[in-house]
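**Student:** What follows is a predicted protein model with its sequence.
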Amino acid sequence: MSAAPVGPPAPSPYAAPDVKGLRLRAPTGLAVALTVLFTLVIGFGVYAVYADWNLRALMERLLADPAAVSDDELYRSERLTGLVGTIQGNALIVTGIVFVVWFHRVRTNAEVFAPGAEKLGRGWAIGAWFVPLANLWLPYRIAVTTWGSSTPFAAGGGYRRFPLTLVNLWWGAFVLARLLGWYGGMSYGRAESAGAVRDAATTMLVGDGLELVAAVLAVFFVRKLTAMQHARAGQGPAVAAV
């Protein structure tokens, strides 16, 4: 029995026509890498929460009875806090670099899907993260526009609705975690008493807890937007400018 002829491979959904010199590029590989990196960030975040809690508890004991805390305990706690901060910081830097690359790619894809929807140039998908104060708002604006432009068509021809709840929760947790982390780290560096160290540890504890929440939400955000773009790419090129 002869084998059935094999037809040509199905075209990639990302082999879309150029739109103003742009071409769709799959964000799937970057999304997988980010899932792994954010998982590591979450693991280090749990360790950071433990270090903050340990430092706070130690300061509480020191305030209640200075003789009950040895110098070795203070040294170990300080070393643990510094080590966790270094590891967590390095993990966030690597994850942040990959995230910005992914963010720029999905922003570029969104311009293919809906030319003119975003008034800011594609370069802002990178630059917005490095502008003081503006980085508390501009990346969110770009994320919202990209989310809307990447919405797949429904079966009836209209757009499917994907609420911005996930985007809002992720960005809110991210900004609060950044602000509390900055303030807690600054307070810890300036602390000159056990009470001040305890207060700084409390702030860092809340900030690192929110960092965990933001990392979990970031995974869902990355995977959801990537899936939306994959579905939208399979439906063909943009049909109209916005």
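**Tutor:** Nice, thanks for sending it over. Numbers count the residues shown, from 1 in each chain.
**Student:** make it CA atoms for all contacts and neighbour counts henceforth
**Tutor:** Will do.
**Student:** Roughly how far does A177 sit from Q235?
**Tutor:** A177 sits 38 Å away from Q235, taking C-alpha to C-alpha, to the nearest Å as the criterion.
**Student:** okay, these two: which has more neighbours?
**Tutor:** A177 (23 against 12; other C-alpha atoms under 10 Å).
**Student:** The more buried one and L92: what is the separation?
**Tutor:** 13 Å.
**Student:** list the helices and strands the longest helix along the chain packs on?
**Tutor:** Secondary structure of the chain read by DSSP state H shows that its longest helix is helix 71-113. If contacts are counted by 3 or more C-alpha pairs under 8 Å, 6 or more residues apart in numbering; DSSP states H and E, helix 71-113 sits against helix 28-64, helix 124-127, helix 138-149, helix 194-233.
**Student:** May I see those arranged in TSV, with mean neighbour count as well?
**Tutor:** Shown next, in TSV, are these (neighbours: other C-alpha atoms under 10 Å):
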stretch	mean neighbour count
helix 28-64	19
helix 124-127	18
helix 138-149	20
helix 194-233	21
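**Student:** Tell me which of those sits nearest to Y183.
**Tutor:** Between Y183 and those, the shortest gap by C-alpha to C-alpha is with helix 194-233, which sits at 7.6 Å.
**Student:** Just checking the distance from the closest one to the centre of its chain.
**Tutor:** 7 Å (C-alpha atoms, centre = their mean, to the nearest Å).
**Student:** Nearest the geometric middle of this structure, what residue?
**Tutor:** A218 (4.4 Å; C-alpha atoms, centre = their mean).
**Student:** okay but that residue is in contact with W170, surely?
**Tutor:** Yes - applying C-alpha atoms under 8 Å, one finds A218 in contact with W170, separated by 6.0 Å.
**Student:** contacting residues for A231?
**Tutor:** P152 (C-alpha atoms under 8 Å, 6 or more residues apart in numbering).
**Student:** What distance do you get for it to A64?
**Tutor:** 60 Å.
**Student:** swap in W102?
**Tutor:** Distance from W102 to A64, by C-alpha to C-alpha: 49 Å.
**Student:** before we move on, what about R190?
**Tutor:** 22 Å.
**Student:** cool, and A196?
**Tutor:** 14 Å.
**Student:** what do you get for F162?
**Tutor:** Applying C-alpha to C-alpha to F162 and A64 gives a distance of 52 Å.
**Student:** now R178
**Tutor:** 31 Å.
**Student:** here's the one I want to compare it with:
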Amino acid sequence: MSLQGEGWYADPQDGRRLRWWDGERWTEHTHAREAAGSGRSHPRLGTGWRALAVVVQLALLGCVATSAFVLYTDLAILDFVEELALRPDGVDVEDGVRIDRLMALSLVDVGATLLTGVLFISWHYQLHNSSRMDRSAMRHGTGWTIGGWLVPVLSLWRPFQMVTDVRRGLTGDGAARPWRLQGWWWGCFATSLAIGQVASYFYNRTNAIPEDDFPGYVDLIGTAAAWERWSAGLSMVAAMLAIVLVRRMTRQAVAEPAAA
């Protein structure tokens, strides 16, 4: 068998599969070969998918706004804690009520994040499952666009891999590497989640503080806000990068013909 450079070729061990040849040797990457006339087909990307791409970008803009509000709330909490430490007499009950109100309102960020996640996964699933993809260049099944977010530990990298899989499918290049933009997006997003978990730990610890230990409560709230401000800032950056990423993938899917 003569191999013309790197690419997907019939697996010498199993003709029902394709295996990636890197130009020098067979790699471990394989892909099921779709039999001709099997009747298996993938839907085309229509105007509904393009409209969904716009909705996803608007939802991401909403996440930028809600994360900015969380950041504003954290800074207000830190100012309150500092004022209470330096000038206890300069803080009254209304200041505490204002902080409580801001903290309650900032919970809208959780809903915005969940809604945006559902929209993004739906958009990503439709793209990965579409006829626009060159399946011989892809390494993962479409189900991972959903399952990759839900499986513990694997969720730390599989969603990132699935975006790379779409790039391979769009270009027909099975060896295509992730966009640099994609790396910054995932790095900011994952770091934001990790820091957010630390902030949640300190917020949850306030539930164990006795009612008469107000200084202890304020100290924990301040510590949580100090961590959460960084999480909120990174979340804003990740959402803005995600908008650019969605626009790039959508433009490429619409403008370029599917690989033969």
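**Tutor:** The structure has been received and is ready for your questions. Remember, it's a predicted structure, so these values are computed and weren't measured experimentally.
**Student:** What's the TM-score once they're superposed?
**Tutor:** Overall, the chain-to-chain superposition scores 0.79 on the TM-score scale (TM-score structural alignment, normalised by the length of structure 1); 212 aligned residues with a C-alpha RMSD of 2.5 Å.
**Student:** returning to that earlier point: just send the helices and strands packed on helix 71-113 of structure 1 back as JSON lines, with distance to G85 of structure 1 too.
**Tutor:** Rendered in JSON lines, the data for these read as follows (distance: least, C-alpha to C-alpha, whole Å):
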{"stretch": "helix 28-64", "distance to G85 of structure 1": "7"}
{"stretch": "helix 124-127", "distance to G85 of structure 1": "25"}
{"stretch": "helix 138-149", "distance to G85 of structure 1": "25"}
{"stretch": "helix 194-233", "distance to G85 of structure 1": "10"}
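**Student:** quick one: which of the ones you listed is nearest D18 of structure 1?
**Tutor:** helix 194-233 (13.0 Å).
**Student:** got the angle between that closest one and helix 28-64?
**Tutor:** 170 degrees (axes from the mean of the first three to the mean of the last three C-alpha atoms, to 10 degrees).
**Student:** still on that earlier bit, so what's the residue nearest to the centre of structure 1 up against?
**Tutor:** A218 of structure 1 touches F38, W170, counting by C-alpha under 8 Å, 6+ apart.
**Student:** Kindly recompute the last result at 6 Å.
**Tutor:** By C-alpha atoms under 6 Å, 6 or more residues apart in numbering, no residues touch A218 of structure 1.
**Student:** Now which residue in structure 2 aligns to it?
**Tutor:** By TM-score structural alignment, A218 of structure 1 lines up with A242 in structure 2.
**Student:** ditto for G209 of structure 1
**Tutor:** Under TM-score structural alignment, G209 of structure 1 pairs with G233 in structure 2.
**Student:** With G121 of structure 1 instead?
**Tutor:** Using TM-score structural alignment, G121 of structure 1 lines up with G141 in structure 2.
**Student:** So its match, which state does it fall into?
**Tutor:** Here G141 of structure 2 is recorded as coil under DSSP: H, G, I helix; E, B strand; the rest coil.
**Student:** now swap in A67 of structure 1 and tell me
**Tutor:** A67 of structure 1 is classified as helix under three-state DSSP.
**Student:** okay, now it: neighbour count?
**Tutor:** 10.
**Student:** Show me what it aligns to in structure 2.
**Tutor:** By TM-score structural alignment, A67 of structure 1 lines up with D89.
**Student:** for A143 of structure 1, same thing?
**Tutor:** By TM-score structural alignment, A143 of structure 1 lines up with V163.
**Student:** And V41 of structure 1, by the same measure?
**Tutor:** V41 of structure 1 maps onto C63 of structure 2 when the alignment is built from TM-score structural alignment.
**Student:** List the contacts of its match.
**Tutor:** A112.
**Student:** Report how many residues lie close to L164 of structure 1.
**Tutor:** Neighbour number of L164 of structure 1 under other C-alpha under 10 Å is 12.
**Student:** ok, now R79 of structure 1?
**Tutor:** 13.
**Student:** per the alignment, it corresponds to what in structure 2?
**Tutor:** Match for R79 of structure 1 (TM-score structural alignment): R101.
**Student:** got the contact list for that match?
**Tutor:** No contacts exist for R101 of structure 2 under C-alpha under 6 Å, 6+ apart.
**Student:** about what we covered before: how much space separates the match of G209 of structure 1 from Y72 of structure 2?
**Tutor:** 10 Å.
**Student:** go on, E256 of structure 2?
**Tutor:** Applying C-alpha to C-alpha to E256 of structure 2 and Y72 of structure 2 gives a distance of 42 Å.
**Student:** Check S136 of structure 2 too.
**Tutor:** 48 Å.
**Student:** Identify the residue of structure 2 aligned to M228 of structure 1.
**Tutor:** Aligned partner of M228 of structure 1 by TM-score structural alignment: Q252.
**Student:** where's its match relative to D89 of structure 2, distance?
**Tutor:** From Q252 of structure 2 to D89 of structure 2 the distance is 60 Å (C-alpha to C-alpha).
**Student:** same deal with V218 of structure 2?
**Tutor:** In terms of C-alpha to C-alpha, V218 of structure 2 sits 15 Å off from D89 of structure 2.
**Student:** repeat for L220 of structure 2
**Tutor:** 21 Å.
**Student:** now swap in R168 of structure 2 and tell me
**Tutor:** R168 of structure 2 is 63 Å from D89 of structure 2, where distance means C-alpha to C-alpha.
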